[in-house]
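Structural data only, the sequence is not supplied:
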């Protein structure tokens, strides 16, 4: 499983990567102790989209087809990064319980499904993945935390991906109001399954904190400062975050930021 994850991570073509992940067999054997040399080319990515600073990613009016495509393209790029992130955590970090790798392969498969749904809809709109520029913030955090599993769990699924739980319901409503019912259906699927992905991140973050002797709540801001994570800003989807495993203490702390 872990070797297959690394193989998938190195695939450059976005559609080929998602198909490869979706076609991986269930219940693959997993050598939890194997150490891999880090190859060149991580992550494999296509020539397009062009990667630019976050503030330079284009925006368009939502009442136009192109405007909706710009938003959906940004979401597809997030899902492509999320595939890479799940694959990366599988091969990179050894000596975890087998369930850790099974959980993240499930995430990789569902992220590949999300990307495929979004890209199929983008093609129907006339703007397939690669039609617009994108930014690389998610993967940049993966690079920062490549030697620290606890930080990776704290700052990718529990911080950057959890932000999707806050913003997705509003984006879904805007797309439906603009008349794109198919996009709304896709976003609902993504939202429902992302709750589970963030829950997996929460669960394994807490596991790591127990193993290392950290208080999970107190250690989070330490890691956030150490790795210069984006500052958390509301409004927060408290119910969605509860479903994803955030404790009431964490939610109180979050609202005080």
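Everything's here; your move. All values reported here derive from a predicted model rather than from experimental measurement.

CA only for contacts and neighbour counts going forward, please
Will do.

Can you mark which positions in stretch 67-80 are buried?
68-80 (16 or more other CA atoms under 10 Å).

Same question for stretch 146-154.
For stretch 146-154, using 16+ other CA under 10 Å, the buried residues are 149, 150, 151, 152, 153, 154.

just stretch 99-114 next, same as before
100-114.

what's in contact with that stretch?
Stretch 99-114 has contacts (CA atoms under 8 Å, 6 or more residues apart in numbering) with 1-2, 18-19, 21-22, 30, 76, 79-80, 82-84, 86-87, 89-90, 186, 189-190, 193, 197, 200, 204.

Helices - which of those residues land there?
Among the contacts of stretch 99-114, DSSP state H puts 2, 18-19, 21-22, 76, 79-80, 82-84, 86-87, 89-90, 186, 189-190, 193, 197, 200, 204 in helices.

Select only the buried ones of those residues in ChimeraX?
Selection of buried members from the ones in helices among the contacts of stretch 99-114 for ChimeraX, criterion 16+ other CA under 10 Å:
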select :2,18,21,22,76,79,80,82,83,84,86,87,89,90,186,190,193,197,200,204
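
putting a second one here so we can go through both:
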């Protein structure tokens, strides 16, 4: 019942209904059994396909400036899309990896709950610009990454420890750029981003925890294993800008940060 309900939530493309179904599941979490002998489905399309035009990353509108409502909406739409995708990714972790400790499901349902709140926060700002989610094209890189990470080790390495950790870096950069705009709406967006940044650190840390537990179970060295996985997914993975303090709080070691960017001091 737990996994069947998750499948229904993940594939639901009616956002209010999706959130309502999740709330029902989450408040009744102690009534579920996490044991299942059934294999999870590999989803062929993301739930947002019905209301978002999916294009390649190079065709997504460029985020340049914050002077007009359209420019504000383009930035906020990109963030809203990330938050929506993060909801399904957290739920997919619960759906895909079965018969684990209850702690695992509690962790990722908590993440999904946070991501729903983050989505609502940014979406309300997006709608103040006169636009809505689905008004701009989106890419499906996060969804594609989830289809390519069907084992727990690679999923935890690529989704939380790569993509979500990159979000810690990007969030800080956006806040710094928006600080140049001395208007009330920019300040509102900055405050929302600060909330998200603070709450995303524990999300990455949860991924770090389960990645390292899986490394221990498989008798693998975490740092070497992480970069081997990353190297299999990305051609160029060196980083220019890192949110060092946030990444350290999220479980990254100084050694890892120096591998990502040899100029880092920590």
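Looks like it arrived, so ask away. This is a predicted model, so every value here is computed, not measured.

The buried residues of stretch 146-154 of the first structure: which two are farthest apart?
Greatest spatial distance among these (CA to CA): 149 and 154, at 8.5 Å.

Tell me how many other residues crowd whichever residue in the first structure pairs up with residue 54 of the second structure.
Using TM-score structural alignment, the partner of residue 54 of the second structure in the first structure is residue 51. Neighbours of residue 51 of the first structure under the rule other CA atoms under 10 Å: 15.

ditto for the one 3 residues further on
When neighbours are counted by other CA under 10 Å, residue 54 of the first structure registers 12.

quick one: the closest residue to it other than its chain neighbours from residue 50 of the first structure, how far?
The spatial neighbour of residue 54 of the first structure that comes closest, neighbours along the chain excluded (CA to CA, 6 or more residues apart in numbering), is residue 135 at 5.2 Å. Using CA to CA, to the nearest Å, residue 135 of the first structure is found at 8 Å from residue 50 of the first structure.

neighbour-wise, which of those two wins?
Per other CA under 10 Å, whichever of residue 135 of the first structure and residue 50 has more neighbours is residue 135, with 19 against 14.

Now which residue in the second structure aligns to the more buried one?
In the second structure, residue 135 of the first structure lands on residue 139 (TM-score structural alignment).

ok, now residue 199 of the first structure?
Using TM-score structural alignment, residue 199 of the first structure pairs with residue 205 in the second structure.

residue contacts, the closest residue to that match other than its chain neighbours?
Take residue 205 of the second structure and drop its neighbours on the chain: the residue closest to it by CA to CA, 6+ apart is residue 250, 4.3 Å away. Neighbour list for residue 250 of the second structure: 201, 202, 203, 204, 205, 208 [criterion: CA under 8 Å, 6+ apart].

now residue 120 of the first structure
residue 128.

Can you get me a residue count around the counterpart of residue 38 of the first structure in the second structure?
Residue mapping for residue 38 of the first structure onto the second structure gives residue 41, with TM-score structural alignment as the criterion. Residue 41 of the second structure has 9 neighbours, counted by other CA under 10 Å.

Could you check which helix or strand contains residue 41 of the second structure?
Assigned by DSSP states H and E, residue 41 of the second structure belongs to no helix or strand.

Show me the helices in the stretch 101-250 of the first structure, by range?
For the stretch 101-250 of the first structure, the helices defined by DSSP state H, counting those that start in this stretch cover 137-144, 149-155, 163-177, 181-212, 216-226, 238-243, 248-255.

Compare those helices and give me the one nearest residue 62 of the first structure.
helix 163-177 (7.6 Å).

now residue 174 of the second structure: how far from residue 78 of the second structure?
For residue 174 of the second structure, the distance to residue 78 of the second structure - CA to CA - is 12 Å.

Repeat that for residue 36 of the second structure.
Where residue 78 of the second structure is concerned, residue 36 of the second structure sits at a distance of 36 Å (CA to CA).

Tell me which residue is most central in the first structure.
residue 82 (3.2 Å; CA atoms, centre = their mean).

what's the counterpart of that one in the second structure?
By TM-score structural alignment, residue 82 of the first structure lines up with residue 86.
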